[in-house]
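> next come a sequence and a model predicted from it.
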Amino acid sequence: MKKKLKFAAAVAALAMSGTAIAGAPDGKIQVKALATLVAPDGKITSVELDNIGLPAGTQTEADDNFVPTIAAEYFFTPNISLETICCVTQHDVTGTGPLDGAGLVSNANIIPATLTAKYHFGDGSGFKPYIGAGPTYFIFIDEKAGDTAQALGATRQKMNDKVGFALQAGFDLPINDNGLGLSVDAKRYFVNTTARWFAGNTEVLRTRHRIDPWVVSAGLAYRF
């Protein structure tokens, strides 16, 4: 996490240091260094296999996380652009209901590879609101069975990588005439995944989950 924060800070510093040389409010490329809240859902939508014996009414939730995010955007016209983001976010999944607070998934790292097409309103000067939409691919890395899942006999856990969709809205606000600005962005993702728990090589639990995170960001933008 410290390395990611240092990287985001370095990008912001480079952006600010270069505004007097090459920045332009109508440039083709915009990069952003953002602080981001990732707030997933995590609820179970169906139980497909249960050899552990989950109590009736068991549900799950995923915790929120704050992460640094880098975004890169290319403007085809003053109003139309494509944007992609780079971040890694980490989450635990715990039980609710009869298993309230039980650790089921530990340290699930997610790369939400996302590409959105955006439409920017207005004439390109001053306050610039936008909307966007596009595909996403959630990549899960190095997730582990939580403490309670291990106590119930699970030794390994796996989340399936999954294709989904994202809606987006936000605004950019120029700070000066050299490409530096403020950016606020909100995305709602629509992604489901399958979670599997194993005892050795034997699958003992399989559940479907609604991920559907809200991803809200704010930070500096630099256009050139």
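Sure, I can see it.
> drop to CA atoms for contacts and neighbour counts, all remaining ones
Will do.
> so what's residue 43 up against?
Remark: with contacts taken as C-alpha atoms under 8 Å, 6 or more residues apart in numbering, residue 43 is in contact with 59, 60, 61, 62, 209, 210, 211.
> in a markdown table: those residues, plus distance to residue 85.
Listed next are these as a markdown table, based on distance: C-alpha to C-alpha, whole Å:
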| residue | distance to residue 85 |
| --- | --- |
| 59 | 31 |
| 60 | 28 |
| 61 | 25 |
| 62 | 22 |
| 209 | 24 |
| 210 | 22 |
| 211 | 18 |
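> which of those count as buried?
Among these, those scoring as buried are 59, 60, 61, 62, 209, 210, 211 (criterion: 16 or more other C-alpha atoms under 10 Å).
> want to compare, so here's the second one:
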Amino acid sequence: MSKALQAITVAIPAAFLIAAPAFAADVASAPPAYKAPAPVVEKSPWQIRLRLLGVLPEDGGKVNGVPGSDLDYSDSIVPELDITYYFTDNWAAELILGVTPHDIDGAGSLAGLGKIGEAWLLPPTLTLQYHFTEFGAFKPYVGAGVNYTIFFNQKADAADSLDVHDTWGWALQAGFDYMIDAHWGFNVDVKKLFLKPDFDVTVAGTPLTGTADLDPWIVGVGVTYRF
């Protein structure tokens, strides 16, 4: 082997040994490779629930001019849909939609009449809610709002005729969602409606007026879906 070739053979490894530490230091001090930030996924403001409701009116009321008159109402279990729109993570508005049938029975001095009649109720209720967000998957809320109840498909039984008037009322609400994931959850909800509609009734040919003190509790359980 020529002296020149021997010199090259020795020089190349030596140069590598000298340069390797500097190259390693450069690699160690180099900035990390650019990684794009994860995309921000915004929550939809819309949410729906399907609930099974127990509608539990409080018994009470009177027929004007009939001393000791009172009224009783049947409970009802019905399906219900509600739609919620979130203005922020905490503030939302909820609208509930459903219909419920009830019997109207005489009580007190009217007990001998038995079933006076029946009616279906459409009670759309709009509430403004505050949602607490510091409890993880458990998301309680409270709300208050207004109700407008429409009475339809009314039928007289012991009475000759019956007409319960549509009316406004106030609503209070409390409940919670327990979210299983970002979209699905379980809901429990309780509302109190302050509802006292007036009515016209004719009994034995005599036209009468009165007030039904319904003031129902509405207790619901169901499924939540957040879009």
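Right, received. Where do you want to start? Being a predicted model, the structure only gives us computed values, none of them experimental.
> map residue 210 of structure 1 onto structure 2.
Superposed on structure 2 with TM-score structural alignment, residue 210 of structure 1 falls opposite residue 213.
> equivalent analysis for residue 68 of structure 1, please.
Under TM-score structural alignment, residue 68 of structure 1 pairs with residue 79 in structure 2.
> let me know whether its match touches residue 55 as I believe.
No. Shown here, residue 79 of structure 2 and residue 55 do not form a contact pair, counting by C-alpha atoms under 8 Å, at 10.5 Å.
> joint contacts of these two?
With C-alpha under 8 Å, 6+ apart, residue 79 of structure 2 and residue 55 have no common neighbours.
> these two: who's more crowded?
Relative neighbour count places residue 55 above the other of residue 79 of structure 2 and residue 55, with 21 against 16, counting by other C-alpha atoms under 10 Å.
> for residue 143 of structure 1, see how far away the aligned residue in structure 1 for that one is.
Superposed on structure 1 with TM-score structural alignment, residue 55 of structure 2 falls opposite residue 38. Separation of residue 38 of structure 1 from residue 143 of structure 1 (C-alpha to C-alpha, to the nearest Å) stands at 17 Å.
> which element is the match of residue 68 of structure 1 on?
Of the helices and strands defined by DSSP states H and E, residue 79 of structure 2 is found in strand 76-86.
> which ones among the contacts of residue 43 of structure 1 map onto strands?
The strands, defined by DSSP state E, take in 59, 60, 61, 62, 209, 210 from the contacts of residue 43 of structure 1.
> what's near enough to touch the first one?
The neighbours of residue 59 of structure 1, taking C-alpha under 8 Å, 6+ apart as the test, are 43, 44, 95, 96, 97, 99.
> which residue in structure 2 aligns with it?
Match for residue 59 of structure 1 (TM-score structural alignment): residue 70.
> average gap between the lengthiest strand in structure 2 and structure 1?
Identified as the longest strand of structure 2 according to DSSP E is strand 138-156. On superposition with structure 1, the mean distance recorded for strand 138-156 of structure 2 (mean C-alpha distance after the TM-score superposition for structure 1) is 0.6 Å.
> show me what that strand is packed up against.
Packing partners of strand 138-156 of structure 2 (3 or more C-alpha pairs under 8 Å, 6 or more residues apart in numbering; DSSP states H and E): strand 115-122, strand 125-131, strand 161-164, strand 167-179.
> and those strands as CSV, adding mean neighbour count and distance to residue 19 of structure 2?
Shown next, in CSV, are these (neighbours: other C-alpha atoms under 10 Å; distance: least, C-alpha to C-alpha, whole Å):
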stretch, mean neighbour count, distance to residue 19 of structure 2
strand 115-122, 20, 85
strand 125-131, 21, 63
strand 161-164, 20, 97
strand 167-179, 18, 59
